[in-house]
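Undergrad: Fold the following, please.
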Amino acid sequence: MAASIALVDDDRNILTSLSLVLQAEGFTTRLYADGEAALKALLDNPPDLVVSDIKMPRMDGLELLRRLREKSPVPMIFLTSKDDELDEALGLAMGADDYIAKPFSQRLVIARIRAILRRTELTQRPADGSAPEPQAEPIVRGRLAMDPARHRVTWDGHDVTLTVTEFMILESLAQRPGVVKSRSQLMDAAYQEDVYVDDRTIDSHIKRLRRKFRESDPEFDAIETLYGAGYRFAEG
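TA: Sure thing, here's the model as predicted:
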């Protein structure tokens, strides 16, 4: 069954163009002109993923995300203006999975959608009828435990709620403790497509990862920065 993508934007041109491109890629789409129009429909019949503008009349994207997160874990990607850094930070802190700055390439949007759906196991079965890829094995590194099949992370037995992108970055680091991963390598792990993501995006995800773990353990220091090289998950 084709994955369902809800598009929420007050710009009719963006809704129409994105919808056509996504349908050509095999997705089904649902279109909404603002957050208020989308909210009830998305709660009554959740899509597989939401792509939403932030700046909209009646109900903006941040309020839509807040209301959705009260009842639904549906993944969300924000569309933002290049000068909306505060909104981007707020959206990611509230649980958005990613953001894309306008103007954007349609190829980039598709790549981000596929990366998130791949992680949440909502992509279509291969067209040739072959079996889905086997699920990744759980990862245990000291006090950290990750279950990719259930998208669950614990630290000292306490649940840590991560977005899809945060989970993929942490998984890449935890797979090989002590090994330094460059920002480019973490970009590849998080997006799994040949797309450009700037360094600031990866650094922001790392900051949020640390903050979330420190809510459970103020002494958390397992994600280390190697200045000029990248990041690593501490051994031992």
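Undergrad: For the rest of this, base every contact and every neighbour count on C-alpha atoms.
TA: Noted.
Undergrad: gap between I14 and R200?
TA: Separation of I14 from R200 (Cα to Cα, to the nearest Å): 26 Å.
Undergrad: quick one: which of the two has more around it?
TA: Higher neighbour count among I14 and R200: I14, with 14 against 10, using other Cα atoms under 10 Å.
Undergrad: can I assume that one sits in a helix?
TA: Yes. Under DSSP: H, G, I helix; E, B strand; the rest coil, I14 falls within a helix.
Undergrad: pretty sure D34 contacts D11?
TA: No. Look at D34 against D11 with Cα atoms under 8 Å: they stay out of range, at 9.3 Å.
Undergrad: Looking at those two, which one has more neighbours?
TA: Remark: of D34 and D11, D34 carries more neighbours, 24 against 13, as counted by other Cα under 10 Å.
Undergrad: quick one: the residue most central in space within the chain from P218, how far?
TA: Nearest residue to the geometric centre of the chain (Cα atoms, centre = their mean): D97, 2.7 Å. Distance from D97 to P218, counting by Cα to Cα: 24 Å.
Undergrad: Over to R200?
TA: Distance from R200 to P218, counting by Cα to Cα: 24 Å.
Undergrad: Pull out the buried residues from the helix of greatest length in the chain.
TA: If you go by DSSP state H, the chain has its longest helix at helix 199-216. Of all the residues in helix 199-216, those buried under the rule 16 or more other Cα atoms under 10 Å are 202, 205-206, 208-210, 212-213, 216.
Undergrad: Output the residues you listed as TSV; include the columns distance to D159.
TA: Listed next are those as TSV, based on distance: Cα to Cα, whole Å:
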residue	distance to D159
I202	23
H205	18
I206	18
R208	15
L209	13
R210	14
K212	10
F213	9
S216	8
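Undergrad: And the furthest pair within these?
TA: Taking Cα to Cα, the two most distant members of the buried residues of helix 199-216 are I202 and S216; they sit 22.1 Å apart.
Undergrad: One more, please, to line up against the first structure:
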Amino acid sequence: MTTRILIVDDEQGVRDLLTELLEQHGFDVTAVADSDAMFSALSALPHALVVIDLRLGKEDGMNVARQLRHKSVIPIMMLTGKGDETDRILGLELAADDFLMKPFNNREFLARVRALIRRTTELSVPARRDDLSSHERISFNDWTLDLTSRELFNAAGQPLELTYAEFNLLEALVRAPNRILSRDQLLELTRGNETEVFDRTIDVLILRLRRKIEPNPRQPSLIRTERGLGYIFSAHICQC
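TA: You can find the predicted model right below:
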């Protein structure tokens, strides 16, 4: 099945350029100019990735990404101008999975698109629940992380939605409990060299995770900060 990508940009020239580039490399593309068309396209056909320009003409791309994230865990890549690091940090905290600065190299854009899609393929495949005994699972506190189906469950067995970046970070933390991991180590474990990194990437993803799994995100007990060193996952781990 051909992978479909959704482009959201108010400039016709950008939409045409990205559509041609992606179609040349085997992707199906839907290209739209605003959020209304974006949500219509997503409801009509399944898409593997959404690319949103940060500076849409009549809309704030950040708000569009935030609205989408509230409705879906689909991977979001945002296109941003030079010098917008503050927006990139805020965007990662609120919604996006990756950013790419314009103007960009076509090969880098394709590599980043493929990396996001590859890392989220598992999330689009329904998990087999008839043989959970074969799943690799790790439990901590009242949570169970299923590494096979890439799902996180609370004490009642209800799944909690995580984006691909949040899941990868949590997996890295639970695989090294009670050990201090630096930002560089966590970046290598969760994002590798396929995506742009900057100092605050891990910090904002930690904030996102804390909001989802900590009893009190303002006083975290699971993911603790070791000032000047990195982060430590403080929990008793049980491999099921």
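Undergrad: Now the TM-score, please.
TA: Overlay of the two chains. TM-score (TM-score structural alignment, normalised by the length of the first structure): 0.75; 224 aligned residues with a Cα RMSD of 3.2 Å.
Undergrad: Can you spell out which helices and strands pack onto the longest helix of the first structure?
TA: Under the contact definition 3 or more Cα pairs under 8 Å, 6 or more residues apart in numbering; DSSP states H and E, helix 199-216 of the first structure sits against helix 164-175, helix 183-191.
Undergrad: before we move on, back to that, I'd like to know how far the residue nearest to the centre of the first structure sits from V195 of the first structure.
TA: 16 Å.
Undergrad: try A229 of the first structure
TA: 21 Å.
Undergrad: In terms of neighbours, single out the busier of these two.
TA: Neighbours were tallied for A229 of the first structure and for V195 using other Cα under 10 Å; the higher tally belongs to V195 (15 against 11).
Undergrad: and that one, that's in a strand?
TA: No. Going by three-state DSSP, the assignment for V195 of the first structure is coil, not a strand.
Undergrad: so it makes contact with A111?
TA: Yes. Using Cα under 8 Å, V195 of the first structure is in contact with A111, at 7.3 Å.
Undergrad: Could you count how many residues lie near E196 of the second structure?
TA: Neighbours around E196 of the second structure, by other Cα under 10 Å: 14.
Undergrad: contacting residues for the equivalent of L186 of the second structure over in the first structure?
TA: In the first structure, the residue matched to L186 of the second structure (TM-score structural alignment) is L186. With contact taken as Cα atoms under 8 Å, 6 or more residues apart in numbering, L186 of the first structure is in contact with 169, 172, 202.
Undergrad: could you dump those residues to JSON lines with distance to E25 of the first structure?
TA: Formatted as JSON lines, the contacts of L186 of the first structure follow (distance: Cα to Cα, whole Å):
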{"residue": "I169", "distance to E25 of the first structure": "26"}
{"residue": "S172", "distance to E25 of the first structure": "28"}
{"residue": "I202", "distance to E25 of the first structure": "27"}
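Undergrad: Relative to V180 of the first structure, which of these is nearest.
TA: Within the contacts of L186 of the first structure, proximity to V180 of the first structure (Cα to Cα) peaks at S172, which comes in at 10.4 Å.
Undergrad: Could I get the contacting residues of the closest one?
TA: Per Cα under 8 Å, 6+ apart, neighbours of S172 of the first structure: 186, 189.
Undergrad: Tell me the residue in the second structure aligned with it.
TA: Aligned partner of S172 of the first structure by TM-score structural alignment: A172.
Undergrad: Translate L205 of the second structure into the numbering of the first structure.
TA: Alignment note (TM-score structural alignment): L205 of the second structure maps to H205 of the first structure.
Undergrad: Could you find the closest non-adjacent residue to its match?
TA: E166 (6.2 Å; Cα to Cα, 6 or more residues apart in numbering).
Undergrad: likewise A229 of the first structure?
TA: Per Cα to Cα, 6+ apart, closest to A229 of the first structure is S182, 5.8 Å.
Undergrad: And I223 of the first structure, by the same measure?
TA: F233 (4.8 Å).
Undergrad: The first structure: helices as residue ranges?
TA: 12-24, 35-44, 61-69, 85-93, 106-119, 164-175, 183-191, 199-216.
Undergrad: Just the buried residues of the second one, please?
TA: If you call a residue buried by 16+ other Cα under 10 Å, then helix 35-44 of the first structure has these buried ones: 35-36, 38-39, 42.
Undergrad: What's the average distance for it when superposed on the second structure?
TA: Compared with the second structure after fitting, helix 35-44 of the first structure deviates on average by 2.3 Å (mean Cα distance after the TM-score superposition for the first structure).
Undergrad: how about D142 of the second structure, what does it touch?
TA: 154-155.
Undergrad: try 10 Å
TA: By Cα atoms under 10 Å, 6 or more residues apart in numbering, the residues touching D142 of the second structure are 153-157, 213.
Undergrad: Need those residues in TSV (columns: distance to M101 of the second structure).
TA: Listed next are the contacts of D142 of the second structure as TSV, based on distance: Cα to Cα, whole Å:
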residue	distance to M101 of the second structure
F153	35
N154	37
A155	41
A156	42
G157	40
I213	31
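Undergrad: Take the residues you listed and keep only those in strands.
TA: Judged by DSSP state E, the subset of the contacts of D142 of the second structure located in strands is F153.
Undergrad: Can I get the buried part of the contacts of D142 of the second structure as one PyMOL selection?
TA: In PyMOL, the members of the contacts of D142 of the second structure classed as buried (16+ other Cα under 10 Å) are selected with the following command:
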select buried, resi 153+213
